[in-house]
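> compute the structure for the input listed below.
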Amino acid sequence: MKAIVQDKYGSPDRLRLEEVDAPVPADQQLLVRVRAASVNARDWHLMRGDPYLARLVLRKVIGFRGPKWRIRGSDFAGRVEAVGRAVTGYRVGDEVFGHVPDVDGAFAEYVCVPGGAVDRMPANLTPEQAAAVPLAGATALAGLRDAGKVHAGQRVLVNGASGGVGTFAVQIAKALGAEVTAVCSTRNVDLVRSLGADHIIDYTRDDFTRDAGRYDVVLDLVANRKLADLRRALTPTGTLVLSGGGVSGARPSLVGPMGITMAAMLRSRFARQRLVPLTDVPLGRQTLVALRELIEAGQVLPVIDRSYPLKEVPEAIRYLQVDHARAKVVITV
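Sure, this is the predicted structure:
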């Protein structure tokens, strides 16, 4: 099969299209013919081995000197081609979507995944749209519903509202009954308004940490502000949820967004406000079912910025990494 592989950390130039052996499903796995995949910030972090600190503390996920797994890509949608003997609920021909655990990934023609890591594809989505959902949608759901404990009537601010996770977060916060303020740049105002944001702050003109607004929950997806600034935007007992972010400079950073995460963990012991680093995003079937139900109910719709063929994965990652893509970037296979 054709796949995008990588043997050394570095820029997208390290990625190449190769012919490799197709995977063989174990008893607990499905073999899926990939029809579409999507690009996440996670992909370029793993591609670069960034930040350096992650190579030490996340050894099961990211190798110290080079990638632990050769094939990049996490999210996919496709057709079941074979079913392991211990897997129930699926048969050959089923259309599914899901997230590849920490094994060889989805930028390939075929992928093997545990039966519990997929769900049937939402009936109202194309494969490209479905592939855009898993990691970004699950991160937004975990950040708002689980970590933020958002409920009807609360004021929620999403910093990074036009990105892959942010576009899901605006819609999920609205589905949970919140009054949503979206932070984005001028060119993305119309996009986040179309997603249902009640208020929009253009960060090129205004600073949400210094205006009069105070929020019950702030979901930070950018990690470009100091912890003290983000806390200033909260009510005295509000919740700050920190998820990812970090800049994509020429070289991997030392700590990246892990710096503000560690600071929040230390300060949280002494603060009335809840400071919650989102360190665990459940990506099993239960989460995928919750996302599918929101999508099929018309409350959430994935937004796609651009699509690329499999051979152009390096260009897709470069676009995401450098050009501040709006919403999701997908790969057609």
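> rest of the way, CA atoms for contacts and neighbours
Will do.
> contacting residues for the residue nearest to the spatial centre of the chain?
For the chain, the residue nearest the mean C-alpha position is residue 136 (3.0 Å; Cα atoms, centre = their mean). For residue 136, the contacting residues are 40, 164, 165, 168, by Cα atoms under 8 Å, 6 or more residues apart in numbering.
> among those, which are in helices?
Using DSSP state H, the members of those that fall in helices are 164, 165, 168.
> nearest to residue 317, of those residues?
Residue 317 lies nearest to residue 164 out of the ones in helices among the contacts of residue 136, by Cα to Cα, at 13.1 Å.
> in contact with the nearest residue to the closest one once chain neighbours are set aside, which residues?
The shortest distance from residue 164 to any non-neighbouring residue, by Cα to Cα, 6 or more residues apart in numbering, is to residue 327 (4.1 Å). When contacts are counted by Cα under 8 Å, 6+ apart, residue 327 touches 162, 163, 164, 165, 166, 167, 303, 304, 305.
> please provide the structure for the following sequence as well, for comparison with the first:
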Amino acid sequence: MRAAVVQRYGAPDVVHVAEVAAPRPRAGEVVVRVHAAAVTAADARIRAARFPRGFAPVARVLFGLRRPRRSILGGTFSGVVESVGPDVTDLAPGDAVCGMTGLRLGTHAELVATPATRVVRTPPQVSHEDAAGVLFGGTTALHFLRDRASVGPGRTVLVNGASGAVGSNAVQLARHFGAEVTGVTSTANVALVRELGADHVVDYTRTPLAQLDERYDVVLDTVGTLDPASGRRLLTPDGVLLLAVADLWQTVTSRGNVRSGSAPERPADWSLLLDLVAAGTLRVVVDRTVPLDDVAAAHARVDSGHKVGNIIVRP
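Down below sits the predicted model:
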């Protein structure tokens, strides 16, 4: 099969397409023919060995000291079941499914093997591109807003980085939960963030966050430009600061009204997000869709910092 392979850490051009052995399902696994996969900030970090401050030693142990331990990146996928292993009884070849592979990665390829417990059925109303695109940003936004801050009616929410993969989902989910939402983005994306449902939009090129006079019940930073001190300044007395991107020190010292950490990958959350997409409640923002041969260009787009929503690769 063809796959995007990374055999050394480096710039986007270290990613190249090669022929590799096709996976076979083990007991409890399915092999999925990938129709769409997201190229995310997480993929770019692993490829470049560019981890948040303080996390590099641990990350190198997890992902490989001298080169990536998993040469095929990609953590989200949508496609069709190709084959099933022993003990898999609720899925069959031809079923449309999607999911996340965690540390196993491997979705930037024509085929991926994954435990059957880590896939969910894709509703017929949801395209492969939307299914693959909603998972990474959607699960992170859902975890922080719902699980870490209990966002609901009457709350005011500020989303910093409102046009990215996490931020575009956060704006919509916060509105879905009944909150009043302010999105922070650049001039080019002001109209998009309004279309996503933000009640107010701050163009940070004209109004830096340090100049904001408003205070919010929840501040979600999806891009890593706030720290506990600058973020707390934006909070109401009982407000909560959510750091979706944090360095090691910020992560281990987060307490009280500052919360950080990684989002869990839970199939129940994937199904919830897919149902919202199927109902038209949640829009998946796609920056561009590219063939597998253009995966290096997709990484370069992520590295540029100007990606809007998701980049989808079609193996």
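> can you pull the TM-score for these?
Here the TM-score for the pair of chains, by TM-score structural alignment, normalised by the length of the second structure, is 0.95; 314 aligned residues with a Cα RMSD of 1.6 Å.
> shared with the second structure, which of the contacts of residue 136 of the first structure?
Checking those against the second structure (both residues aligned by TM-score structural alignment, their matches' Cα atoms under 8 Å), the contacts still present are 164, 165, 168.
> now tabulate the residues you listed in CSV and tack on neighbour count and distance to residue 94 of the first structure.
Formatted as CSV, these follow (neighbours: other Cα atoms under 10 Å; distance: Cα to Cα, whole Å):
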residue, neighbour count, distance to residue 94 of the first structure
164, 30, 27
165, 29, 27
168, 27, 26
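> format these as TSV; extra columns: distance to residue 264 of the first structure.
Formatted as TSV, those follow (distance: Cα to Cα, whole Å):
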residue	distance to residue 264 of the first structure
164	24
165	21
168	24
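> out of those, who's nearest residue 231 of the first structure?
Closest to residue 231 of the first structure, out of all of those and judged by Cα to Cα, is residue 165, at 21.0 Å.
> the nearest residue to residue 109 of the second structure once chain neighbours are set aside: neighbour count?
Spatial nearest neighbour of residue 109 of the second structure, excluding adjacent residues (Cα to Cα, 6+ apart): residue 3 at 4.0 Å. The local packing of residue 3 of the second structure (other Cα atoms under 10 Å) involves 27 other residues.
> residue 3 of the second structure is in what secondary structure piece?
strand 2-6 (DSSP states H and E).
> same check, this time on residue 162 of the second structure
Using DSSP H and E, no helix or strand contains residue 162 of the second structure.
> show me where the stretch 201-333 of the first structure has its strands.
Applying DSSP state E, counting those that start in this stretch to the stretch 201-333 of the first structure gives strands spanning 215-220, 234-242, 274-277, 304-309, 328-332.
> closest one to residue 26 of the first structure among the ones you listed?
Taking the strands of the stretch 201-333 of the first structure one by one with Cα to Cα, strand 328-332 is closest: 25.9 Å.
> report the aligned residue range of the second structure for the closest one.
Matched against the second structure by TM-score structural alignment, strand 328-332 of the first structure falls on residues 310-314.
> contact partners for the counterpart of residue 299 of the second structure in the first structure?
Matched to the first structure by TM-score structural alignment, residue 299 of the second structure sits across from residue 317. By Cα under 8 Å, 6+ apart, the contact list for residue 317 of the first structure reads 12, 39, 43, 44.
> now residue 43 of the second structure
Residue 43 of the second structure touches 73, 74, 75, counting by Cα under 8 Å, 6+ apart.
> and if you look at residue 25 of the second structure?
Applying Cα under 8 Å, 6+ apart, we find residue 25 of the second structure in contact with 31, 83, 84, 85, 113, 114.
> of the residues you listed, which belong to strands?
In this view, the contacts of residue 25 of the second structure that belong to strands under DSSP state E are 31, 83, 84, 113, 114.
> post-alignment, the helix or strand where residue 193 of the first structure lies versus the second structure, mean distance?
Assigned by DSSP H and E, residue 193 of the first structure belongs to helix 189-194. Taking mean Cα distance after the TM-score superposition for the first structure, the mean distance separating helix 189-194 of the first structure from the aligned residues in the second structure is 0.5 Å.
> would you map the helices across the stretch 201-333 of the first structure?
Counting by DSSP state H, counting those that start in this stretch, one finds helices in the stretch 201-333 of the first structure at the ranges 227-232, 258-267, 285-296, 313-322.
> may I ask you to name the longest helix in the second structure?
helix 128-142.
> after that one, which helix or strand is next?
strand 156-160.
> which strands and helices sit next to that following strand?
Using 3 or more Cα pairs under 8 Å, 6 or more residues apart in numbering; DSSP states H and E, the elements in contact with strand 156-160 of the second structure are helix 165-176, strand 180-185, strand 216-221.
> quick check: the second one compared with the first structure, mean distance?
Average distance between strand 180-185 of the second structure and its aligned residues in the first structure, after superposition and using mean Cα distance after the TM-score superposition for the first structure, equals 0.3 Å.
> packing partners for that strand?
Against strand 180-185 of the second structure (3+ Cα pairs under 8 Å, 6+ apart) you get strand 156-160, helix 165-176, strand 200-203.
> and the contacts of the last one?
In other words, strand 200-203 of the second structure. 181, 182, 183, 184, 185, 186, 187, 190, 193, 194.
> mind doing that once more with 6 Å?
182, 183, 184, 185, 186, 187 (Cα atoms under 6 Å, 6 or more residues apart in numbering).
> what do you get for the first one?
Here strand 156-160 of the second structure makes contact (Cα under 6 Å, 6+ apart) with 179-184, 216-222.
> average offset between it and the first structure?
Per aligned residue, strand 156-160 of the second structure averages 0.4 Å (mean Cα distance after the TM-score superposition for the first structure).
> now the shortest one
Here strand 200-203 of the second structure, set against the first structure after superposition, deviates by a mean of 0.5 Å using mean Cα distance after the TM-score superposition for the first structure.
> now do the buried residues in that strand.
Residues of strand 200-203 of the second structure classed as buried under the neighbour-count rule (16 or more other Cα atoms under 10 Å) are 201, 202, 203.
> the first one and residue 189 of the second structure, how far apart?
The one in question is residue 201 of the second structure. Using Cα to Cα, to the nearest Å, residue 201 of the second structure is found at 10 Å from residue 189 of the second structure.
> list the contacts for residue 78 of the second structure?
So residue 78 of the second structure contacts 34, 35, 36, 97, 98, 128, 132 (Cα under 6 Å, 6+ apart).
> so the first one touches residue 81, yeah?
Think residue 34 of the second structure. No - here residue 34 of the second structure does not reach residue 81: they are 8.7 Å apart, not a contact under Cα atoms under 6 Å.
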